[in-house]
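In: sequence first, then the predicted structure, then my questions.
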Amino acid sequence: MATAPTTAQRRAPTGVSCPGKVFLAGGYLVLDRAHQGFVVATPSRFFTVVDERHAGEAGAAAERDRFAIEVVSPQFDDGRWRYEARRVDGEWTVDEDKSQGSASNSFVHLSVRAALQVASALNPSASFRPLAVTIVGSNDFYSQSRTDTPIPFAPLHCTIRDVHKTGLGSSAAMVTSLTSALVLHWTAAPDDASTASEHGRLPNPDAATVELLHNLAQYVHSLAQGKVGSGFDVSTAIYGSQTYRRFAVECLGDLLSPNSSRESTITGADLLAALSPSSNPAWASSSTAGSVSSFALPPNTLLLLADVDAGSNTPSMVGKVLAWKRAEPSDAERVWRELGESNARLRDTFAALASAAEEDREAYEGEVRRLAGLPASEWTTSSTPFPNAVNDILTIRNHIRYMGSASGVPIEPPEQTRLLDACSALPGVVGAGVPGAGGYDAIWVLCLAPPSPSSSSSSSSSSSAAPAPTAPSTGVEALLRSYTAMSVGPLSRTAWAQGGTVEGDKGLLRERLDEVEGLKEAVERGRRV
């Protein structure tokens, strides 16, 4: 990582985005390091833009040991926080300015404080300027009217406390983009952007820096939540779609002491030593370190997401499942083992489909076109592994329902079962499920996405015998919009994850404001308020 110079040279704005997530398989099991989770990164992203304020805006030139930081989230009525960073005896602290009456936000406050500590530890003699920071999330992170097309990063006309989320991992994506943008702004060389092309995204940091940013975001997110979760949502925000094995609590050592979320006694050097993979062996040891490996949806598939406007208490659900696991260890271990095996089979089936597409793209696409017009119950004669994927998903759902019944937790409640079954019966649908911990928050639907005949050099005999069927996604959308047994609606197409694409699998990215639709305008809205 390049360290910040000691001069007070003004930097260009720094933009960082991180994706949301859909936890396709591995809910509950991922809490145990013996099991893995399978996560898809969404096109929906959280963006943080860090800019240095002009001297006139700040009231004075930056002081060596004191500067102001204003963070704005213009989508919310109460999304504005002001902080004063002070260096006392060589250590930075960040105090909240409550004179404007804004509500406190521990996720934002702890992100700013920890990022400053890490950046200053990387270069203790660095100079800092007053900052204006803007945070916005793609519209599909939040429940809102789907009858029209809102502007990008649309105002939600409510407070943060009152907003309804869609379960894409907004807090993890926000914390990761905010901490990463701040650290990169303070530590990257001022001319870092000048070596890149004039268009498109800027080059990402090197692997060691990305790993440090991951560990920092895991620390802040755990601190703000008051516990160490599984960490898959932060990992997805950094690395994108993945097979995930959680890190051990030992990696964070004493960083989560009872007083850490208040006035921290942890120095910047302590924090950097604990989070740096080169200094803390726990982040590298096979007995404690987490792991990330490849996971992707098959080519010519689409993962549709739907918002169920009911809501579930995920921490309460997790607590009850773990209590059942302790009370009935034999039965629980059997279910967890069989569910883990089913999850792994789905991963392997997806990999086999990707291999089939690579080996003979024409035959694969022709079979996708044929299956797209049939319900999955009629796929038994397919030459591809798609019928295996259908069975894998159904087996996983069976295990999840048993776990829910045994623990008294509505992981896939009956109302959701009826909705998932209705979606799964449509032509071209591979399967459907409840993401993550389940409950009433959301559903996912995986359907085929056949290419148009013109997109292939030729058509196979299996696809030329009949006209191209209606896209399966159209049927799924229509069902979700007309469904009356629950309040459910599909997220916009911009939130759908497309199989077989590298772009859809990406994690943290460095962005240019002008290259992201609506981002520059959102930043300007925040500054006008």
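Out: That came through fine. Residues are numbered from 1 along each chain as shown.
In: alpha carbons only for contacts and neighbour counts from here, please
Out: Fine.
In: if I look at the nearest residue to Leu110 once chain neighbours are set aside, how far off is Leu184?
Out: Across the structure, with Cα to Cα, 6 or more residues apart in numbering as the measure, the residue nearest Leu110 apart from its sequence neighbours is Val220 (6.3 Å). Applying Cα to Cα, to the nearest Å, the value for Val220 to Leu184 is 16 Å.
In: more neighbours, those two?
Out: Using other Cα atoms under 10 Å, the more surrounded residue of Val220 and Leu184 is Val220, with 29 against 24.
In: quick one: contacts for that one?
Out: Taking Cα atoms under 8 Å, 6 or more residues apart in numbering, we find Val220 in contact with 107, 110-111, 114, 175.
In: host element of Ser316?
Out: Of the helices and strands defined by DSSP states H and E, Ser316 is found in helix 314-327.
In: what residues sit buried inside that helix?
Out: Residues of helix 314-327 classed as buried under the neighbour-count rule (16 or more other Cα atoms under 10 Å) are 317-318, 321-322, 324-325.
In: alongside the first one, take a look at this:
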Amino acid sequence: MGGYAILSEQCVGLSVGLNEKFYAFITTQDVQNEQISNQKIMIKFISKQIESEWIYEIDLISKKVNQQQNQAKNPFLEAVTQIAIEEGIEDLSKVKKNIYVNIFHDNRFYSSASKKNEQKSNYFSIFDKNNLHKTGLGSSACVLVATLGSLLKYFQDYADEKLHYLSQKANFIAQKKIGSGFDIATCVFGSQVYKRFPPEIFSSCTQQQYKWNTLNRFNIPKLLKIMMIDLQIGSDTRLLAGEVKKYLDNNPEEAQIFYEECNKNASKLQEIFSGIESIENLKEKRESIISLNKQYRSVFKAVGIKAKVETEPDILSDILDQIINEIPSVYYGVCPGAGGYDALCLLTDNSLTAEYLQAKIDQMKNQNSSIKEMVVQEMEISQQGFHLLDELSKNKFLQNIF
């Protein structure tokens, strides 16, 4: 809960971290003779799952970053490279090798409709990069934090506060100053009550700003879990966020009402969850939680209509309403993040199974021809953010890659 309200520094939002991950690990190669004479190295990002790579040449004297010509642009990896070189390394003279950053991601970040038939590992699927539909789990933020974190660790200049600050700055650049940064903070620190940074913080030259956001944990009761409904369509987050922000900036009085309503709902929901200790408590509070959910969805949808974008499309409103009304073990439902057609997320208790919800969704689809194929996936809530794999986990991970 929070959505577009946390574009304002006066508002708080509640974010829930999941156990889905992006992984990044680094290998190196000696530089070529001509690179030595020109004081240049290469950073190459490789994603075998979407059969893509992005190559950047780094001038160690000027700190300029140039991408190889005729390559697809990736604003997030470009910003990661720039920030890592400009601010992530204390001594550039120690950088002597070409760097290869290998990226892998859990399958649920992208729709099953995007998968190719081939499966090249025990765990990681291959996706069609020309038909890639995201599910709204924060893939852009995750790839940014994972790759930047791996580079900072490689350069031996890693700390959570520094990773958070530099990730926020890189995201700020990549998103062209749009976005609240809650997804970055959740990637680094896990579930939390989030408040946006003041944008002018990135113009400061001191390192005091690393501690600008005091982490305030948002603890979801262990009785709850997330069910995600993959819509296999996807939406452009930057477009949605850009249009809503433009509307809010141009209508300050309405924006203030919107901010206050969202902030009030988020604070109430945090208070309710903090007092839940048993399934009985949870059931007693369901009506209050559902009421807050409806209020939040109402303002979230309304601001999209006014901005002329579909933050909660009508067809998804109908689906959410029916699920919440007919399944007592569902406590909260939302189009996550910026909204649109990425996915639906439900907060449920442990009694609801993916099989039951899938059957319910299939029944709804048969009743409404406009509902396309939807796939239910059960998600594990995790309080853990960015972390380095221990030796056992690393070996297990390496066994599963191509």
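Out: Okay, I see it. Keep in mind that this is a model prediction, so the values were computed, not measured.
In: the second structure: helices as residue ranges?
Out: 33-38, 75-87, 139-154, 160-174, 182-189, 237-250, 252-274, 279-307, 314-326, 354-367, 391-400 (DSSP state H).
In: against Asn395 of the second structure, how distant is the counterpart of Arg246 of the first structure in the second structure?
Out: Alignment note (TM-score structural alignment): Arg246 of the first structure maps to Arg196 of the second structure. Distance of Arg196 of the second structure to Asn395 of the second structure, given as Cα to Cα: 37 Å.
In: of these two, which one has the most company?
Out: More neighbours surround Arg196 than the other of Arg196 of the second structure and Asn395, with 21 against 11 (other Cα under 10 Å).
In: what about the aligned partner of Tyr296 of the second structure in the first structure, distance to Ala115 of the first structure?
Out: Structural alignment places Tyr296 of the second structure opposite Ile396 in the first structure (criterion: TM-score structural alignment). As defined by Cα to Cα, Ile396 of the first structure lies at a distance of 40 Å from Ala115 of the first structure.
In: quick revisit: so what's the match of Arg246 of the first structure up against?
Out: Contact partners of Arg196 of the second structure, counting by Cα under 8 Å, 6+ apart, are 6-9, 11-12, 180-182.
In: Ala185 of the second structure too?
Out: Ala185 of the second structure sits next to 164, 168, 194 when contact means Cα under 8 Å, 6+ apart.
In: state the number of residues packed around the counterpart of Lys177 of the second structure in the first structure.
Out: For Lys177 of the second structure, the aligned position in the first structure is occupied by Lys227, per TM-score structural alignment. Residues lying near Lys227 of the first structure (other Cα under 10 Å) number 12.
In: against Arg87 of the first structure, how distant is Lys227 of the first structure?
Out: If you measure Lys227 of the first structure against Arg87 of the first structure using Cα to Cα, the figure is 28 Å.
In: once you drop chain neighbours, what's closest to Ala497 of the first structure?
Out: Using Cα to Cα, 6+ apart, the closest residue to Ala497 of the first structure is Leu303 (5.0 Å).
In: quick check, the one you found in contact with Leu446.
Out: Yes - at 4.5 Å, Leu303 of the first structure and Leu446 qualify as touching, with contact defined as Cα atoms under 8 Å.
In: more neighbours: those two, which one.
Out: Shown here are Leu303 of the first structure and Leu446; by other Cα under 10 Å, Leu446 has more neighbours (28 against 25).
In: check contacts around the aligned residue in the second structure for that one.
Out: Residue correspondence to the second structure (TM-score structural alignment): Leu446 of the first structure is matched to Leu347. The neighbourhood of Leu347 of the second structure, defined by Cα under 8 Å, 6+ apart, consists of 224-227, 330-333.
In: do you know how far the residue mapped onto Leu426 of the first structure from the second structure is from Val95 of the second structure?
Out: Under the alignment (TM-score structural alignment), Leu426 of the first structure pairs with Ile327 of the second structure. Here Ile327 of the second structure is placed at a distance of 57 Å from Val95 of the second structure (Cα to Cα).
In: what is the neighbour count of Asp514 of the first structure?
Out: Other residues near Asp514 of the first structure number 12, with proximity taken as other Cα under 10 Å.
In: got a list of what the closest residue to Phe172 of the second structure other than its chain neighbours touches?
Out: Of all residues beyond its chain neighbours, the one nearest Phe172 of the second structure is Ile178 (6.8 Å), with distances taken as Cα to Cα, 6+ apart. With contacts defined as Cα under 8 Å, 6+ apart, the neighbours of Ile178 of the second structure are 172, 238, 241-242, 245.
In: name the nearest of the residues you listed relative to Glu261 of the second structure.
Out: Among these, Lys245 lies closest to Glu261 of the second structure (Cα to Cα), at 16.6 Å.
In: residue contacts, that closest one?
Out: Applying Cα under 8 Å, 6+ apart, the residues contacting Lys245 of the second structure are 4, 7, 178.
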